[in-house]
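*Asks:* would you be able to build a 3D model of this:
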Amino acid sequence: MDAVTSPVRIARHGVVAVVAIDHPPVNALSRAVRQGLLDAMATLEADPAVAAIVLSGGPGRFIAGADIREMALPPSEPILPEVVAAIDSCTKPVVAAIDGAALGGGCEVALACDFRLGGPKALVGLTETRLGIIPGAGGTQRMARLVGVAQAISLVCEGRVVKAQDALALGLLDAVVEGDLLAAAIARAPKEGKRRLSACPVPDGDATAEAAAVTRALKGAKGAPAIASAIRVITGTRNGDFAAGLAAERAAFLVLRESAEANALRHLFFAERKAGKVPGLEGVAARPITSAAVIGAGTMGAGIAVALADAGLRVTLVERDAEAAEAGLGRVRAIYERQVTGGRLTPAEGDARLARVTPTDDWGFIAGVDLVVEAAFEDLAVKTDIFRRLDAIARPGAVLATNTSYLDLDAIAAATNRPHDVVGLHFFAPANVMKLLEVVRAQATAPDVLATALALGRKMGKQPIVAGNCDGFIGNRIYAVYRRHAEYLVADGASPLEVDAALQAYGFAMGIFAVSDMSGLDIAYAMRKRRTATRDPRERYVAIADRLVELGRLGRKSSAGWYAYDAAGKAAADPLVEEVIAAARTQKGIRPRAFTAQEIQRRLLAVMANAGAKVLAEGIALRASDIDLAFVNGYGFPRLKGGPMFAAGEMGLPEILKEVEAAHAAGGAGDEPAELLVRLVRSGHTFADWRKA
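*Replies:* Model prediction:
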């Protein structure tokens, strides 16, 4: 171990040696850290003056996990199992001093120690399943021996991150230290004996509890192969053979690491980190935001108010009259009551958050807030009128945001004398639940306003994605193409049920027609009517959805849309819809043909990717991975597929282009292959180039 360059150092405190890891920012288990730990354990094992060892990541840290960048590379020595084995086999007590995150491989290191002390902000968890893999250095085997099979299945399969006091209650930590954690660990270490989890039996468990844990894990797996593998190796601990369990775990880990699912999840992991890097915002400070007003207290406005209150902001909910404002507060209260009933909040937490929201019909209150979010009806005249009023009321420097889904942000900003303060904050329903937040940049949006919106998104626990200004921005612009081509498939011979079944088989929780029914068919209907004057007459237009709306079939809210719904809300195919579709085919002279599930999947993926390529080339999205994050977090695209742009690359860009050309033939104007896609295919480029394009 090179004492000068190694991120791992040894400090002596009498008979206790502290092995300190210093590899900013989070002490990831890079090759240098692994080598440093292995060298330190060898040195201290051989030193007769050392009676005990403390592993420390320094103030506020431990080891946050593997270096994800290395996972796509060939394994480099030493591998983590060697490091963990060295800690486990050490003849001297080893105490982990966990003052921050001990996740993934960091948790495996901690489990190899004899004792684990945590600070109040310690976080512990085996989070590998979030990346499509399982622990590969004994984590499943030691966790089962520490907390039992049922609890281990729950912790590993959910990838749960456990806070200090909860970790103490579960037995993951032996103590939580409020004061100087390192001093406490140094004092305790020489008093402890060896307690290797590898030598412990698996605790007797309740067969019913274990079966329930397996059922819950498989239900939440959503097709992820890592979950079934984790269950298999954890339940295998019952045979008591630790070495055999290690071998089984490692073999499963190596297979999963090379899987398509793990590759997709690694892509999303890096995409999330790239999304926050916006050119031009380097060193730009966000404006302080402690209070907000939400204009419009309907379902969306109430959800936005909850999201802001959850982030600790004081929120004024503004409506046209006192009765409407109180009704809006009632919607907010109902959200918190459901969270309390469901156990997500304590009654005290629910009351505290509700107390941050104040209803009013007095626009004068807007003058005192740092942020205004307009959540009124999706109509340009309505929104521009609101922004003219805001311009006269809001204090200088306040951020003025609109929740518009489609409308021209520049036109809205132009209604004010301060367009630099205007930004789009496009929430997705339900606003307090959905993770995606499109942060829409108008032509005049100031850099610090954009930085403020991104910081606010992160504070609310959202995944903020910067989008340029166009009709529908990133998500809805691409989604409109996706929906249009789903309707083409129906017009050409597929049934709504067949399309939805194909999408669910691909990994979507719901098919597009079921989603349309849930959202309300009148929303897309209004959007189509708004575009009538500007629609290219050469674009194919399928009027089936229009006809359904005109028949009063608005979706679930009217108990009839693409499907019929019974009193319990169960969907079923409806003969009336089949008649409407058949009539539309007859009118257009269409001879229906059959489509396989794979044909449906390929067509819809291709048109999404093609629309994404246009969005990318126009600069509406900063990078292809931002489009993937938008669809995974806002539109139900399966995480295990990595998003439409990633999935298109995996399918092969030449195959995508071929499918897009067929879609163009089916759809006409507006569906031409994207120049970017054509250029990449002609030049023989791969998905890696797609990501950089």
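
*Asks:* C-alpha only now, for contacts and for neighbours.
*Replies:* OK.

*Asks:* in the stretch 151-300 of the chain, which spans are strands?
*Replies:* Under the criterion DSSP state E, counting those that start in this stretch, the stretch 151-300 of the chain contains strands at 162-163, 175-176, 291-295.

*Asks:* who's in contact with the longest one?
*Replies:* For strand 291-295, the external contacting residues (CA atoms under 8 Å, 6 or more residues apart in numbering) are 301, 304-305, 308, 313-319, 366, 369-376.

*Asks:* most tightly surrounded among the strands of the stretch 151-300 of the chain?
*Replies:* When the strands of the stretch 151-300 of the chain are scored by mean count of other CA atoms under 10 Å, the highest mean neighbour count falls to strand 291-295 (a mean of 25).

*Asks:* tell me where the stretch 551-693 of the chain has helices.
*Replies:* 575-588, 597-617, 624-634, 644-651, 653-667, 675-682, 687-692 (DSSP state H, counting those that start in this stretch).

*Asks:* hey, which of the ones you listed is tucked in deepest?
*Replies:* helix 624-634 (a mean of 25).

*Asks:* now for that one, which elements pack on it?
*Replies:* Applying 3 or more CA pairs under 8 Å, 6 or more residues apart in numbering; DSSP states H and E, one finds that helix 624-634 makes contact with helix 260-275, strand 436-440, strand 463-467, helix 475-492, helix 597-617, helix 644-651, helix 687-692.

*Asks:* and those: which comes nearest Pro7?
*Replies:* Shortest separation from Pro7 across those is recorded for helix 260-275, at 23.4 Å, computed as CA to CA.

*Asks:* how about the closest one: buried residues?
*Replies:* The neighbour-count check on helix 260-275 (16 or more other CA atoms under 10 Å) flags 260-269, 271-272, 275 as buried.

*Asks:* returning to what we had before: and the helices of the stretch 551-693 of the chain as a markdown table, adding distance to Gly424?
*Replies:* Output for those, formatted as a markdown table (distance: least, CA to CA, whole Å):
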| stretch | distance to Gly424 |
| --- | --- |
| helix 575-588 | 37 |
| helix 597-617 | 17 |
| helix 624-634 | 15 |
| helix 644-651 | 24 |
| helix 653-667 | 31 |
| helix 675-682 | 27 |
| helix 687-692 | 25 |
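
*Asks:* how about these, which one is nearest His426?
*Replies:* Nearest of the helices of the stretch 551-693 of the chain to His426, taken as CA to CA: helix 624-634 at 10.6 Å.

*Asks:* contacts for that closest one, please.
*Replies:* When contacts are taken as CA under 8 Å, 6+ apart, the neighbours of helix 624-634 outside the stretch itself are 268, 271-272, 275, 428, 434-436, 438, 463, 465, 474-475, 612-613, 616, 621, 637-639, 642-646, 690-693.

*Asks:* go on, stretch 8-15?
*Replies:* 3, 17-23, 33, 36-37, 40, 49-52, 186, 190.

*Asks:* also this sequence, please, to line up against the first:
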Amino acid sequence: MSALVTYTQEGDIGIVTIDNPPINASSQAVREQLLSAFEQLRNNADIKAIMLSCAGRTFMAGADIREFDLPEIPAPDPNDIHALIESMQVPVVAVMHGTVLGGGLELCLSCHYRVAQDSTQMGLPEVKLGVLPGSGGTQRLPRLVGFTKALGMIVSGQPISAAHALDIGLVDAIFNDDLHAQALAYCRNITDVDHANRVIGNLPLTLSDTDKANLEQQVNKLPTADKGGNATRAAAKCTELAGSLSLAEGLAYERQAFVACRDTDESKALRHAFFAEREAARIPNLPRDLPLRNIQSIGIVGAGTMGTGIAMSFANAGFPVVLQDLSAQTLTRANELIAKTYQGSVTKGRLTPQEAQHRTDLISTTEDDLQLSTCDLIVEAVFENFDIKKAIFKRLGEIAKPGAILASNTSSLDVNVLAECSGRVPDVLGMHFFSPANIMRLLEVVRCDHTAPEVLATVMRLAKRINKVAAVSGVCFGFIGNRMLEGYLREAEFLLLEGATPSFIDKALEDYGMAMGPCRMIDMAGVDVAAKVVLEQKKSGSLPDDDTYRVVVQRLFEEGRYGQKTSSGYYRYEGRTPVEDTAALELFARLAQEHGITQRTDISAQEVVERCLYPLIAEGYKILEEGIAYRSGDIDTVWLHGYGYPAFRGGPMFYASTIGPDRVVASMQAFAKHTGNAFGYWDIPSSLAKAGAN
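*Replies:* Below you'll find the model as predicted:
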């Protein structure tokens, strides 16, 4: 077995170092060697203190999550290691840097002292994986920093800075340079201090009336157990019990709660989502040593809301950006939006005034497209008009420097055609950002038929640099996300024509877990935007020969009901609050009458969920059959990060596997019989039929 834990000595200070790249995860082998190291040090009379540190770019950033799928976590138990550290005859000092998360922070809580680099982030993010801290986090953290502060960290799963950790007493000192030397000096200063009272597990904890009030307030804000709140509620209960149980009793209760959470569908879904996101960044069959293109400067064509958001995404990562538009008025609005956005970040304390000014200065605006000619990557972000986009790509092919990557932000159009227009086919792909682009993390990277491998690899690497979650799609209408969205929106509209109200449809899907129902979503994004996509499809002849297809959004558009921006769409708006609108309901009833659709009153929430989600899932199977997506997890990643799909359900494809593809097939067959299938809306892809049969 390779040495994942080593021991050295500098004078009278023992140094235990964990070296398990890339994140020093607490694997079984690490635990075995860590336990062995401390057992050997237990009776070493030559040392007066022990430094516990990690090699590489970070301290231990958590457990080996793959072990969660095992019936039991392999021995040694982390709690045995923690107990041994607490019982050492000399003080143990955790020396933290990078990210100290989950099991890494729990390990530090067993040490007598904690010091950290000033840039360190630390937290207990287990609830984001549908579990809770299972190795003492819920028992030791409240004993150290107080119940209310600990509860906030544990149920949110959010990391805190070293400065904040020092403030609340989680760390004892922070250093801004030469961590090793300063930590050594710190160790030498505490060798003569009695460290017996530094054992966190022995500290008393009593919940005050304020603590109990805060607990009730926090728990009331948590989702219910069936809506993704199982782990957070269990974590809150464990933390509460730290005030009434001994450490041993609390650890036993915590472990039982951890195992119970681990075995839920919620945790399995969240762990799937975690791994799917990381897998989505990997492109099959690409050589590891493939040389990437050097991207140092960015050009954006189109200074509307989307183009401006994309510009800020790159500026936030330190890239100089040229934002080009033919309209001086549009550029003025873009500059105003940039200033307003960054000022908002300053007001909220997310940026200093200097940081905001630096990011603003990175974005230059111009009407002259020749200023794009020196950019390494140019992203076209004009509105969804194919003729205009084709003309832009022809022009970019003429003016861009050799080797520049040309990308379209189109949400649905054929990027292969745009590549041909540019005359630089290998240099072209799609980069579909989601609005607002400076906030939404999803990026669909669209590989054209002849995109050069190094271009695809470069943009996937670039996505990480600008803090995006990227997934690759092939070329088809709507790519992965919007293609699947079509069936979802189609059935939502049919349900409106059949008598369901917008609020009933939205509530059913929001109760399922969607961040926003389809009617509210379109009203917010813009009915006009959605209608123009449908009209573009109609123009290209790609719509089904069904005169009821997406007729609702088209009629709303014709009547000037554009959604929130006009205070009327599927709903009427009082400010930003949607209110059921009699005029809209009458419009839906008229449309139903025009098309011979009988309205009914027996539509259930379950029917809404199944009719909207199952076509979406079926389309996902087709996408995999056609090779548009590499993996089902890539589809889940797109929906989790771009469309508000509930993480606790793992994504639409994972959800199908959870409930069983046979259930999806049976329901689709029933809907085909109930609503008819003249246009193939309920056709079952062969791969879904096969999965259902198995």
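
*Asks:* would you pull the TM-score for this pair?
*Replies:* Here the superposed chains carry a TM-score of 0.93, computed using TM-score structural alignment, normalised by the length of structure 1; 678 aligned residues with a CA RMSD of 2.1 Å.

*Asks:* which stretch among the helices of the stretch 551-693 of structure 1 comes nearest Leu131 of structure 1?
*Replies:* Closest among the helices of the stretch 551-693 of structure 1, using CA to CA: helix 624-634, at 14.5 Å.

*Asks:* what residues in structure 2 pair up with the closest one?
*Replies:* Residues 632-642 of structure 2 are matched to helix 624-634 of structure 1 when aligned by TM-score structural alignment.

*Asks:* in contact with the closest residue to Glu82 of structure 1 other than its chain neighbours, which residues?
*Replies:* Using CA to CA, 6 or more residues apart in numbering and skipping residues adjacent in sequence, the residue nearest Glu82 of structure 1 is Leu38, 7.7 Å away. By CA under 8 Å, 6+ apart, the contact list for Leu38 of structure 1 reads Pro78, Glu82, Val83, Ala86.

*Asks:* most neighbours of all those, which one?
*Replies:* Tallying neighbours with other CA atoms under 10 Å puts Val83 at the head of the contacts of Leu38 of structure 1, with 21 neighbours.

*Asks:* and it, what element?
*Replies:* Secondary structure assignment for Val83 of structure 1, by DSSP states H and E: helix 80-89.

*Asks:* where in structure 2 does the helix or strand just after that helix align, residue-wise?
*Replies:* Read in the C-terminal direction, the helix or strand following helix 80-89 of structure 1 is strand 94-98, with elements assigned using DSSP H and E. The counterpart of strand 94-98 of structure 1 in structure 2, counting by TM-score structural alignment, spans residues 92-96.

*Asks:* what's the average distance of that stretch to structure 1?
*Replies:* Here stretch 92-96 of structure 2, set against structure 1 after superposition, deviates by a mean of 1.3 Å using mean CA distance after the TM-score superposition for structure 1.

*Asks:* under the alignment, what does the residue nearest to Glu82 of structure 1 map to in structure 2?
*Replies:* Matched across to structure 2, Leu38 of structure 1 falls on Leu35, judged by TM-score structural alignment.

*Asks:* the host helix or strand of its match vs structure 1, average distance?
*Replies:* Assessed by DSSP H and E, Leu35 of structure 2 sits inside helix 28-41. Superposed on structure 1, helix 28-41 of structure 2 shows a mean distance of 1.6 Å to its aligned residues (mean CA distance after the TM-score superposition for structure 1).

*Asks:* buried sites along that helix?
*Replies:* Gln28, Ala29, Val30, Arg31, Glu32, Gln33, Leu34, Leu35, Ala37, Phe38, Leu41.

*Asks:* any chance of JSON lines for these, columns distance to Ile684 of structure 2?
*Replies:* Rendered in JSON lines, the data for the buried residues of helix 28-41 of structure 2 read as follows (distance: CA to CA, whole Å):
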{"residue": "Gln28", "distance to Ile684 of structure 2": "45"}
{"residue": "Ala29", "distance to Ile684 of structure 2": "47"}
{"residue": "Val30", "distance to Ile684 of structure 2": "48"}
{"residue": "Arg31", "distance to Ile684 of structure 2": "49"}
{"residue": "Glu32", "distance to Ile684 of structure 2": "51"}
{"residue": "Gln33", "distance to Ile684 of structure 2": "53"}
{"residue": "Leu34", "distance to Ile684 of structure 2": "53"}
{"residue": "Leu35", "distance to Ile684 of structure 2": "55"}
{"residue": "Ala37", "distance to Ile684 of structure 2": "58"}
{"residue": "Phe38", "distance to Ile684 of structure 2": "59"}
{"residue": "Leu41", "distance to Ile684 of structure 2": "64"}
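
*Asks:* re earlier: so which of the helices of the stretch 551-693 of structure 1 comes closest to Arg160 of structure 1?
*Replies:* Comparing those against Arg160 of structure 1 with CA to CA, the closest turns out to be helix 624-634 (19.2 Å).

*Asks:* have a look at how far, on average, the closest one is from structure 2.
*Replies:* On the superposed models, the aligned residues of structure 2 are on average 0.4 Å from helix 624-634 of structure 1, with distances taken as mean CA distance after the TM-score superposition for structure 1.

*Asks:* got the angle between that helix and helix 597-617?
*Replies:* Angle of helix 624-634 of structure 1 versus helix 597-617, following axes from the mean of the first three to the mean of the last three CA atoms, to 10 degrees, is 120 degrees.

*Asks:* any idea which of the contacts of Leu38 of structure 1 is the one closest to Gly283 of structure 1?
*Replies:* Closest approach to Gly283 of structure 1 among the contacts of Leu38 of structure 1 (CA to CA): Pro78, at 38.1 Å.

*Asks:* how close does whatever residue of structure 2 lines up with the closest one sit to Arg465 of structure 2?
*Replies:* For Pro78 of structure 1, the aligned position in structure 2 is Pro76, judged by TM-score structural alignment. Distance of Pro76 of structure 2 to Arg465 of structure 2, computed by CA to CA, to the nearest Å: 38 Å.

*Asks:* and Asp391 of structure 1, how far is that from Ala286 of structure 1?
*Replies:* 21 Å.
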